[in-house]
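**Q** Pasting the sequence and the predicted model now:
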Amino acid sequence: MKKIIFIFFIVFGTTLISGCWNYGEINDAAIAVGAAVDYDKQRDKILLTAEIAYPMIEHGETKIKSEMVKSEGKNLFEAIRNAIQVTGKKLSWAHAKVIIISEEVAKNKDVLIGIIDFIKRDAEYRENISLILSKEKTASEILKTDTLIQDIVSFQLEDIFENESGVGKYHVISLWKFVDDLATEGISPTLPTVRVSDFRDKKIAEMYGTGIFKGVKKVGWLNGDETKSFLFIIDEIKGGVITVTQETPEKPVKIALEIFKNKTKSKPIYENGEITIKINTKTIVNINELENHIDFTNEEGSRLVKKKAEKDIENKIKGVIKKVQKEYDSDIFGFGSMVEREYPELWKKIKDNWDQVFKDLKIEVKAEVDIRGSALRSKSIKVGD
């Protein structure tokens, strides 16, 4: 609702104020709230799909709806200007929430650099606008999806971003962060990925997973569960669920643990000519769901769950690091930056060969889980005969 009121006043506010200095400029603009950028390799063309918000009267009420405007050009700037041929107005990007790029854009270094460079140079775009990588064939498919709560896809995506902490299977990256990681030694950038999923009779946009870049080129992908481990490593896990499977005399039991708080400390240790990255996590959780009547909330049960959760976290963190090391050779964890801070002289010697050093890094992980409670119940529900 706040978004609707906000845009409503952007569009109509100047009509209520006489003599406003930028009255003409606002009324001559179409408000873009999001964009999808694709690349036609054969024609060497940027394909732009902009989501334009506009007010309309429906059943006596003013509502904000959106339309998709398509244009193309030799670069993003030309594609944006060419949109005037369709809208009759210049696109205003001051309140744009998201920019979705396709796999084809992410694989082409020059195209991606050109797009980012333009957005960074243009004062109209916000520095904290979110960048997203489409897992579909095109980025425009995401803007064509159905919405559930919002009427506008870009606003729906923004809502998903704002509630990132409750899931932990994607990580919001703003424009400035992506550019900063590109320019920083010892770390490679990532982007959250979005896909089209079925929900009842609808096709919706679902945030899930992480795109891995090496420099400015996309080289790999982590799924949602792998992304959660990635967030543990970079100390960005804010919430979500850890599901552990505990063996019992009857059958394996799944136990859901809600993450309340986590702190990860990582440090490189250089000894005997070898670098070891030591990762320590401390996680506070609640037992939130049991699928069996066996009591895991007593002292012995909690100890078993704690031990299992710690082992699972350690194994998954090691697994994600190993996968990225061997398959993608991209230091998305920032281990190189850690080495530079702790051992600046060593970094000067090895930075040119960091790709190879990163592949062979020794990793030690220690997880500590603190089970604080079991939500509103002390025991699981028993079903009578």
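**A** Thanks, I have it.

**Q** only C-alpha atoms for contact and neighbour calcs from this point on.
**A** Will do.

**Q** in the one helix or strand residue 117 maps to, what counts as buried?
**A** Using DSSP states H and E, residue 117 sits within helix 109-121. When neighbours are counted by 16 or more other CA atoms under 10 Å, the buried residues of helix 109-121 are found to be 111, 112, 113, 115, 116, 119, 120.

**Q** Now do the longest strand anywhere in the chain: everything it contacts.
**A** Assignment by DSSP state E gives strand 253-271 as the longest strand of the chain. With contacts defined as CA atoms under 8 Å, 6 or more residues apart in numbering, strand 253-271 is touched by 232-235, 237-247, 275-292, 335, 338-339, 342.

**Q** who touches stretch 331-351?
**A** Stretch 331-351 is contacted from outside by 185-190, 212-214, 230, 233-234, 267-268, 277, 324-325, 354, 357-358, using CA under 8 Å, 6+ apart.

**Q** Just the buried ones from those?
**A** Listed as buried from the contacts of stretch 331-351 are 186-190, 212-214, 230, 233-234, 268, 277, 324-325, 354, 357-358; burial here means 16+ other CA under 10 Å.

**Q** follow-up on the earlier one: just checking, next helix/strand downstream of the helix holding residue 117?
**A** Using DSSP H and E, the next helix or strand after helix 109-121 towards the C-terminus is strand 130-134.

**Q** tell me what that next one is packed against?
**A** Applying 3 or more CA pairs under 8 Å, 6 or more residues apart in numbering; DSSP states H and E, we find strand 130-134 packed against strand 98-101, helix 103-107, strand 190-199.

**Q** For residue 141, which of the ones you listed is the nearest?
**A** Nearest to residue 141 among the helices and strands packed on strand 130-134 is strand 190-199; the distance by CA to CA comes to 7.8 Å.

**Q** That closest one: what's the following helix or strand?
**A** Defined by DSSP H and E, the subsequent element after strand 190-199 is strand 202-214.

**Q** Okay, angle between the following helix or strand past that next one and strand 190-199 too, please.
**A** Next helix or strand after strand 202-214 toward the C-terminus (DSSP H and E): strand 217-222. Angle, strand 217-222 to strand 190-199, by axes from the mean of the first three to the mean of the last three CA atoms, to 10 degrees: 50 degrees.

**Q** Against that first model, consider the following:
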Amino acid sequence: YKPSMSEILSEELTNILDEQKNLAKALMVPAYKFVNAVTDEGVSAVLPSLCITDNVDGKTIKLCGTAIFKEDKLQGFISDEETYALSFILDEVKGGVIVANIEPETDKKKVSLEIMESSTKIKPQYSNNKLSVEVNINTETFLNENMSSTDLNNEQKRKELKKNAEEQLKDRIERLIEKMQTGYGADIFGFGNSVYKNIPRIWKDKGEEWDKIFRDLDVTVKTNIEIKHLGLLSESIKIGD
């Protein structure tokens, strides 16, 4: 039996998506999920975006971020890095790395944190005739690589690393939310769907205005990153000097 070209291509695409999914830079979107997102209340659909590039061996397929839809119409694309932020909001992070700066004002002191698990809760709220959403992200990591000269056996430095990692992740997520609100106007996060499911009486009253509400929606992002196994640190784990 000789596999057809379409079968080979399908397997190659699956491998690409699996690899990138494990880095939190691709979303696995089965057909039924895409159809549900197109037809569901308060959510816009997304699909992985692929492109063909030239290299020394000819043409190759690679992942190029995520395609954004509104209803059934393509609106545009977001990058791999923005897809990384989207994966956290959608609670689709299965692995990957958080790269943080111990001293954010420099790009030299970086620490790599391997993601063990991550959980996201989206909580819609209605108060004083106004809708808002709170996004709570809890992520467990362990130290993968310390490329800085900072001694992470120092408790204060560990606290700084945790704080900076949380702030840097929060910033990336907030920038993506702002881009969707001010640009495409596509609720790819499903904030409206969380209102529909959790506060149905409010959705019944406000649902038809969701496009407008989404653009002005007050979204609070809270990130908590736990760094495990720091007790195993030794001087030898430091790579840069």
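**A** Nice, I can see it. This one's a predicted model, so the numbers in the text were calculated from it and none came from an experiment.

**Q** Quick TM-score on the pair, please.
**A** Taking TM-score structural alignment, normalised by the length of the second structure as the basis, the two superposed chains have a TM-score of 0.90; 240 aligned residues with a CA RMSD of 2.5 Å.

**Q** What residues sit buried inside the longest strand of the first structure?
**A** Neighbour-count burial for strand 253-271 of the first structure, counted by 16+ other CA under 10 Å, picks out 253, 255, 256, 257, 258, 259, 260, 262, 263, 264, 266, 268.

**Q** Average offset of the helix ranked longest in the second structure relative to the first structure?
**A** Counting residues, the longest helix found in the second structure (DSSP state H) is helix 155-179. The superposed helix 155-179 of the second structure is, by mean CA distance after the TM-score superposition for the first structure, a mean 1.1 Å from where its aligned residues fall in the first structure.

**Q** tell me what that helix is packed against?
**A** If you count contacts as 3+ CA pairs under 8 Å, 6+ apart, helix 155-179 of the second structure packs onto helix 80-89, strand 97-101, strand 218-228.

**Q** what's in contact with that helix?
**A** Residues contacting helix 155-179 of the second structure (CA under 8 Å, 6+ apart): 82, 85-86, 89, 98-104, 150-152, 221-227.

**Q** and that helix, which stretch of the first structure?
**A** Across the first structure, the stretch matching helix 155-179 of the second structure (TM-score structural alignment) is residues 299-323.

**Q** which parts of the matching stretch are buried?
**A** Here stretch 299-323 of the first structure shows 302-303, 305-306, 308-314, 316-318, 320-322 as buried, counting by 16+ other CA under 10 Å.

**Q** and the helix holding residue 117 of the first structure, which stretch of the second structure?
**A** With TM-score structural alignment applied, helix 109-121 of the first structure matches no range in the second structure.

**Q** again, but for stretch 78-93 of the first structure
**A** Per TM-score structural alignment, stretch 78-93 of the first structure has no counterpart in the second structure.

**Q** circling back: so which of the helices and strands packed on strand 130-134 of the first structure is nearest residue 165 of the first structure?
**A** Of all those, it is strand 190-199 that lies closest to residue 165 of the first structure, at 13.7 Å by CA to CA.

**Q** To which residue of the first structure is residue 97 of the second structure aligned?
**A** Matched across to the first structure, residue 97 of the second structure falls on residue 241, judged by TM-score structural alignment.

**Q** what's the closest non-adjacent residue to its match?
**A** Distance criterion CA to CA, 6 or more residues apart in numbering; nearest residue to residue 241 of the first structure, sequence neighbours excluded, is residue 258 at 4.7 Å.

**Q** what do we get in the second structure for that neighbour?
**A** So, by TM-score structural alignment, residue 258 of the first structure is matched to residue 114.

**Q** circling back to that earlier point, please pick the buried ones from the contacts of strand 253-271 of the first structure.
**A** 232-235, 237-244, 246, 275-277, 279-290, 292, 335, 338-339.

**Q** and stretch 324-341 of the first structure, how far out from the chain's middle?
**A** Relative to the mean C-alpha coordinate of its chain, stretch 324-341 of the first structure is positioned 19 Å out (CA atoms, centre = their mean, to the nearest Å).

**Q** Any buried residues in that stretch, and which?
**A** Those would be 324-325, 328-340, for stretch 324-341 of the first structure by 16+ other CA under 10 Å.

**Q** same deal with stretch 45-60 of the second structure?
**A** For stretch 45-60 of the second structure, the neighbour count (16+ other CA under 10 Å) marks 45, 46, 47, 48, 49, 50 as buried.

**Q** So which of those is the closest to residue 6 of the second structure?
**A** Closest to residue 6 of the second structure, out of all of the buried residues of stretch 45-60 of the second structure and judged by CA to CA, is residue 50, at 15.5 Å.

**Q** quick one, what contacts the counterpart of that closest one in the first structure?
**A** Aligned counterpart of residue 50 of the second structure in the first structure: residue 194 (TM-score structural alignment). Counting by CA under 8 Å, 6+ apart, residue 194 of the first structure touches 132, 133, 134, 135, 136, 142, 205, 206, 207, 208, 209.

**Q** State the number of residues packed around the residue nearest to residue 82 of the first structure when sequence neighbours are not counted.
**A** Using CA to CA, 6+ apart and skipping the chain neighbours, the partner closest in space to residue 82 of the first structure is residue 71 (6.1 Å). Using other CA atoms under 10 Å, residue 71 of the first structure is surrounded by 19 other residues.

**Q** give the contact list for residue 71 of the first structure.
**A** In this structure, residue 71 of the first structure makes contact with 47, 48, 49, 79, 80, 82, 83, 86, judged by CA under 8 Å, 6+ apart.

**Q** Now list the buried members of those.
**A** Neighbour-count burial (16+ other CA under 10 Å) applied to the contacts of residue 71 of the first structure gives 47, 48, 49, 79, 80, 82, 83.

**Q** Following the strand or helix carrying the third one in sequence, what is the next regular element?
**A** To tie it back to what came earlier, the one meant is residue 49 of the first structure. Counting by DSSP H and E, the element that carries residue 49 of the first structure is strand 45-58. Scanning forward in sequence from strand 45-58 of the first structure by DSSP H and E, the next helix or strand is strand 61-73.

**Q** Understood, closing this out.
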